[in-house]
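Trainee: Task: produce atomic coordinates for the following.
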Amino acid sequence: MATRKNWTRDELLVVLNLYHKLTFGQMHARQPVIISLAEKLGRGANSVALKLVNLASLDPVLKLRGIKGMANASALDLVVWNDFHADLNETVPASEEALRKIFDLDEGSELEVLPNEGVRVRRCPQGPTEAVVTVKQRRGQEYFRDAVVNNFGGRCGVTQLGVRELLVASHILPWGSHANERLNVRNGLCLSRLHDAAFDRGLIAFDDDLRLLLSKRLKQELPQRAIAESFAAYAGEALILPDDAALPDLAFIAEHRKKIFSNT
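Mentor: All right, here's what the predicted structure looks like:
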């Protein structure tokens, strides 16, 4: 009989990174991303999938939606879960870097977790306009984008646009002024580039039922076709997320509405 291979702390940090880039319903052994990671870890896909579902039992966000994982999480699972979420600004970049090393990426490459395809590696666009950021910041941003976009099923929460290149992982509470929430998936919305710009500038917001609100400034532009079709057509409609997604934090939504939204 084969000897059971114990999970290490480093492996669990990588699995936790993946955990936040998949929804609960995607945590099964046929999932392409899980298969890819399992091969790199030298484990079976069933083993990785079970570990993800065990970790789900520790997730308070899933419990809010009435979703339970398998109650077989180990003592080490609990310790690593708590350590990971205690300081996302430190643990997330470290886990992202560990994931990149597992897939043997160099600095000129980017890793994307695509639930329907697996793990994709592509060359990064580089040039004189590229923002100068630390490696830690870049890894955090890469993680946040994958986690938020995948949490919304790879589609804009307003329009359901599904072209990944046209989607942005928007921060509800701004990156610059809310350091502790920078990498919190519940501080993210997946929006088209147009709706991200409007949200960032307070031209749109969402109410406590996550329904789209239009600012007075946008309403003044009606019946201009671009405004009518891109914004007014969705006014009053709720954000669309998968049933097993982590919902945006309503306290964050309310703060954005109060401090950034322009409806006067």
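Trainee: rest of the way, CA atoms for contacts and neighbours
Mentor: Noted.
Trainee: what's the distance between R4 and P60?
Mentor: 29 Å (C-alpha to C-alpha, to the nearest Å).
Trainee: Tell me which stretches of the stretch 101-250 of the chain form strands.
Mentor: 109-114, 118-123, 167-171, 188-192, 204-206, 212-214 (DSSP state E, counting those that start in this stretch).
Trainee: Which elements pack onto the last one?
Mentor: When you say that, I think you mean strand 212-214. Judged by 3 or more C-alpha pairs under 8 Å, 6 or more residues apart in numbering; DSSP states H and E, strand 212-214 is in contact with strand 204-206.
Trainee: and this one, so I can compare the two:
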Amino acid sequence: MKKGTDWSREETIIAFYVYCIVPFSKSSKKNSVIIHYANILGRTPSALHMKISNIGRLDPELKEKNITGLTHGSKIEEDVWNEFESDRESLVLEAEKIIERMSKKTLEDAYLNVYEKKYTGEEKERLVRMRVNQNFFRSSILSAYNNTCAITGMKINELLIASHIKPWAKDINNRLNPHNGICLNVIHDKAFDQGYITIDKHYRIIIAREIRKYCENSFVNDVFYKYDRQTILIPNKFKPSLEFLEYHNDMIFKGG
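Mentor: Purely as a prediction, here's the structure:
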């Protein structure tokens, strides 16, 4: 294990990558994700946890909520933050290359099953990249919401979806932007995607008029109308962008 040595740019990139996928409140030397990446880095879990706390001091969203990381840090943390905070695509691409080299485990081994490994050329490369991006986006969104549905408060991971607010097909530059995501259960994810519900600029849930004809159904009442005009869970980091919510209100929502 490296002790007392300065962190390199590559190591700091991995620390920022981990910062994005671990809830800040659950960052500790005992967190399994931190232990995993600390082993790859050859650092102690305590050292990686401390580095994540240093990075947290740069996050304006945490500052707004009076959540602070360690007060002292290095310029390299600021440089990495400024380079990748608004460019998650580049962060994931560079971080995964570093992880692949340090862990001596290929991305194919990490993300493809035995049948998918038989693919060749661009098809295999495209599948690997898709899996890497999907995994990062899901981990970022679920960590921001502490693995909790923003509408219902449900915490069953297998039933939670990292929903895009503005569809990735409509804006490829923001497909990995965590401010373009929200953690929803599978039913509300589908309803949100199809425009049957939206979230307004005050972060309130709005139900589309098209659902009203089903209002006598107890299931519809329990799943939808129960939450009408209620405020969603606001995450400590990666709060949904009002710009993306406005797009959803105007372009996807079926109307209230």
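Trainee: Just name the most buried of the strands of the stretch 101-250 of structure 1.
Mentor: strand 188-192 (a mean of 28; mean count of other C-alpha atoms under 10 Å).
Trainee: Counting neighbours, go ahead and name the busier of R4 and P60 of structure 1.
Mentor: When R4 of structure 1 and P60 are compared for neighbours, P60 comes out ahead with 13 against 6, by other C-alpha atoms under 10 Å.
Trainee: Trace the more buried one over to structure 2, please.
Mentor: Counting by TM-score structural alignment, P60 of structure 1 corresponds to P60 in structure 2.
Trainee: and the gap between that match and Y17 of structure 2?
Mentor: Counting by C-alpha to C-alpha, the gap from P60 of structure 2 to Y17 of structure 2 is 17 Å.
Trainee: ditto for L107 of structure 2
Mentor: 16 Å.
Trainee: Those two - which one has more neighbours?
Mentor: Y17 (22 against 18).
Trainee: Hmm, A95 and that one touching each other?
Mentor: Yes. Applying C-alpha atoms under 8 Å, one finds Y17 of structure 2 in contact with A95, separated by 6.8 Å.
Trainee: before we move on, the earlier item: and the strands of the stretch 101-250 of structure 1: which comes nearest K136 of structure 1?
Mentor: strand 109-114 (14.1 Å; C-alpha to C-alpha).
Trainee: give the contact list for the nearest residue to T264 of structure 1 once chain neighbours are set aside.
Mentor: Spatial nearest neighbour of T264 of structure 1, excluding adjacent residues (C-alpha to C-alpha, 6 or more residues apart in numbering): K216 at 6.2 Å. Residues in contact with K216 of structure 1, defined by C-alpha atoms under 8 Å, 6 or more residues apart in numbering, are S262, N263, T264.
Trainee: now K216 of structure 1: how far from A233 of structure 1?
Mentor: Distance from K216 of structure 1 to A233 of structure 1, by C-alpha to C-alpha: 15 Å.
Trainee: next one: H195 of structure 1
Mentor: Here the distance between H195 of structure 1 and A233 of structure 1 works out to 13 Å (C-alpha to C-alpha).
Trainee: Neighbour count: the two, which is higher?
Mentor: H195 (23 against 11).
Trainee: What does that one correspond to in structure 2?
Mentor: Checking TM-score structural alignment: H195 of structure 1 goes with H188.
Trainee: residues near the residue nearest to L184 of structure 2 when sequence neighbours are not counted, how many?
Mentor: Excluding the flanking residues, the one nearest L184 of structure 2 by C-alpha to C-alpha, 6+ apart is C149, at 4.6 Å. Neighbours of C149 of structure 2 under the rule other C-alpha under 10 Å: 26.
Trainee: According to the alignment, which residue of structure 1 corresponds to C149 of structure 2?
Mentor: Aligning on TM-score structural alignment places C149 of structure 2 opposite C156 in structure 1.
Trainee: Much appreciated, bye for now.
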